[in-house]
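pasting the structure only:
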């Protein structure tokens, strides 16, 4: 299993230049058996990252390009009347695959975004009177552009909460961008003369084994308590910030119990990726931002003070002691 992890890390870091946090957190989400939302401006390798991960696994991959005219049935599949038999038959949609890229998910209206709710929460889709089980590996990688750009629809809170991680991406450094420029040029030069020979690095069964391995890692009661206290701090920040809070109401809604479960799973996956068979408070702290940032709604006072969700979470993490 160590070899599989190292191969995946190496493959992703070669495919995605200058984004080590992205590659690490993608693997955390995969091993934690959750779904991931990538947010950032166009052209910074969000779709490339999803394709690179899918290519590394011998699995069924499907990309769904979300657009304003997309219908829920275009995602889940639908019952189609067969004239030859006089009966309806289910035609599977693109969601019935192992790894699904929901590209630019915020380009589609809420009713289409909600078509993913049951699939992401219960690993099944219901069409008509029948429910259809999804793959045990089922993994959604959704991408979106920032909501302040034109032609986008903010995801509902219920939909956001289904994502285990939300990864915010920025522009690469000048050195990384120069490396990308040279790499893409070389790929384009050799594309016509050298056919692609890339082979998957692992099988779905390897990923499922990693998921079970992560769940079996040792976690002490003190680390469990630390996870719970971090989530509690998002609901009652004034109890933890002390003078730093100034008595101001900063968070309107904190993380849900689903956030607690996600933090537990991701801390375990993080420990496994870091080569340990036990979980430490550092594993929790390292992954807390992408796990919690999309589960918190700040108040007007916090926004007026120029405090982002990440700013508040960093304050809370620094004030909640590890037991």
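Yep, that arrived. Quick caveat, the model's predicted, so the values are computed rather than measured.

going forward, measure contacts and count neighbours with C-alpha atoms only.
Noted.

for residue 319, grab the count of nearby residues.
17 (other Cα atoms under 10 Å).

so residue 292 is in contact with residue 259, correct?
Yes: if you go by Cα atoms under 8 Å, residue 292 and residue 259 touch, sitting 6.5 Å apart.

between the two, which contacts overlap?
Here residue 292 and residue 259 share no contacting residue, scored by Cα atoms under 8 Å, 6 or more residues apart in numbering.

so who does residue 286 touch?
So residue 286 contacts nothing (Cα under 8 Å, 6+ apart).

could you confirm it falls within a strand?
No: Residue 286 is assigned helix when assessed by DSSP: H, G, I helix; E, B strand; the rest coil, not a strand.

distance check, it against residue 292.
12 Å (Cα to Cα, to the nearest Å).

cool, residue 140 as well?
18 Å.

surely residue 37 meets residue 161?
No: counting by Cα under 8 Å, no contact exists between residue 37 and residue 161, whose distance comes to 10.5 Å.

so what's the residue count around residue 221?
Count around residue 221 with other Cα under 10 Å applied: 10.

ok, it to residue 268 distance?
The gap separating residue 221 from residue 268 is 14 Å, by Cα to Cα.

got another one to weigh against that:
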């Protein structure tokens, strides 16, 4: 029987992708928080110059660790997971060293004049072991992503959420609105390291997921017609137990040219109304810790911080 090498770098075949998904699920059951976010899971089958897959195996060839390095943005973003039964055996250090090496690679193989990018490593849930791991390797917190939640009991009755004067809200039409949404999303999140990079292919990949429901996707247009100026996307994972169903305010984007009209506040109200109507018990969302405007909107809507994810970066003294 052929045994996989301890560390394997390169594209993942379907069996390897399934092994990483099982690793992530088992780790989530143990830690109480998912170790990999949605984007790297969607990219498990992607083979591109700007993306690196790293799989760690035990002596029997089983998958015990995984890292993904995305060099497609201004920084190289990495996500790592090590099975709970195989921690403190240098697997995490080996994955991190590989991510550090790959962060120095160009986004496109052979591209002239390209240098490596700063490395940022996500720690979902900011658990104590992750903090200790980062501190021991000279990493500091560079970014904070807050997980906010609020109960939906007492949410506004259906039909009461309204767009501000001069605007209308309508449903997203898959296949017809794709390009308009991509352009709007790029404008709304021009400074966001992940969201603003989404393409039509990324949109279609999410539309193929079991949770996607076009009825929970809304566009805002000027009342007199024209291109959309804001959007709301909600997400409800299937299979959640009765009485504990979370509905996510997946994304709210407003064109900078349309800010100041209360569209973010109005779309938050639409989201709460919709999620309550489809039977969710709690509304949740993610927001960057330094996004003071969005946090103020969500504070007014009754959200509070339930958890946080952090992105670590090498401290200046550790960078070479």
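Yes, it's here. Note that the structure is predicted; figures quoted are calculated from it, not measured.

any idea what the TM-score is?
TM-score for the superposed chains, counting by TM-score structural alignment, normalised by the length of the second structure: 0.30, backed by 152 aligned residues with a Cα RMSD of 6.0 Å.

any idea which element residue 121 of the second structure lies in?
According to DSSP states H and E, residue 121 of the second structure maps onto strand 119-123.

whichever helix or strand comes after that strand to strand 119-123, inter-axis angle?
Using DSSP H and E, the helix or strand that follows strand 119-123 of the second structure in sequence is helix 128-136. Counting by axes from the mean of the first three to the mean of the last three Cα atoms, to 10 degrees, helix 128-136 of the second structure lies at 160 degrees to strand 119-123.

part of a strand, is residue 63 of the first structure?
Yes: judged by three-state DSSP, residue 63 of the first structure forms part of a strand.

SS state for the residue nearest to it when sequence neighbours are not counted?
In this structure, residue 63 of the first structure finds its nearest non-sequential neighbour in residue 101, 4.6 Å apart by Cα to Cα, 6 or more residues apart in numbering. Look at residue 101 of the first structure: counting by three-state DSSP, its state is strand.

tally of neighbours for residue 101 of the first structure?
Neighbours of residue 101 of the first structure (other Cα under 10 Å): 24.

ok, it - contacts?
47, 50, 61, 62, 63, 64, 140, 141, 142, 143.

how close does it sit to residue 214 of the first structure?
Distance, residue 101 of the first structure to residue 214 of the first structure, using Cα to Cα: 24 Å.

now do residue 317 of the first structure
23 Å.

between the two, tell me which one has more neighbours.
residue 214 (27 against 20).

which helix or which strand is home to the more buried one?
Assigned by DSSP H and E, residue 214 of the first structure falls in helix 204-215.

show me the contacts for the nearest residue to residue 76 of the second structure once chain neighbours are set aside.
Leaving aside its chain neighbours, residue 76 of the second structure sits nearest to residue 119 (4.8 Å; criterion: Cα to Cα, 6+ apart). With contact set as Cα under 8 Å, 6+ apart, residue 119 of the second structure has these partners: 75, 76, 77, 78, 99, 100, 103, 313, 314.

I'd say the second one and residue 68 touch.
No: the pair residue 76 of the second structure / residue 68 is not scored as a contact, 10.0 Å apart, by Cα under 8 Å.

looking at it, residue 13 of the first structure is touching residue 22, isn't it?
No: using Cα under 8 Å, residue 13 of the first structure is not in contact with residue 22; the gap is 9.2 Å.

isn't residue 57 of the second structure up against residue 91?
No: at 9.2 Å, residue 57 of the second structure and residue 91 do not qualify as touching, with contact defined as Cα under 8 Å.

of those two, who's got more company?
residue 91 (22 against 18).

which residues touch the more buried one?
With Cα under 8 Å, 6+ apart, residue 91 of the second structure has these contacts: 56, 65, 82.

which other residues reach the helix or strand encompassing residue 284 of the second structure?
Element membership of residue 284 of the second structure, judged by DSSP H and E, is strand 282-288. With contact meaning Cα under 8 Å, 6+ apart, strand 282-288 of the second structure is reached by 143-152, 244-250, 272, 275, 294-295.
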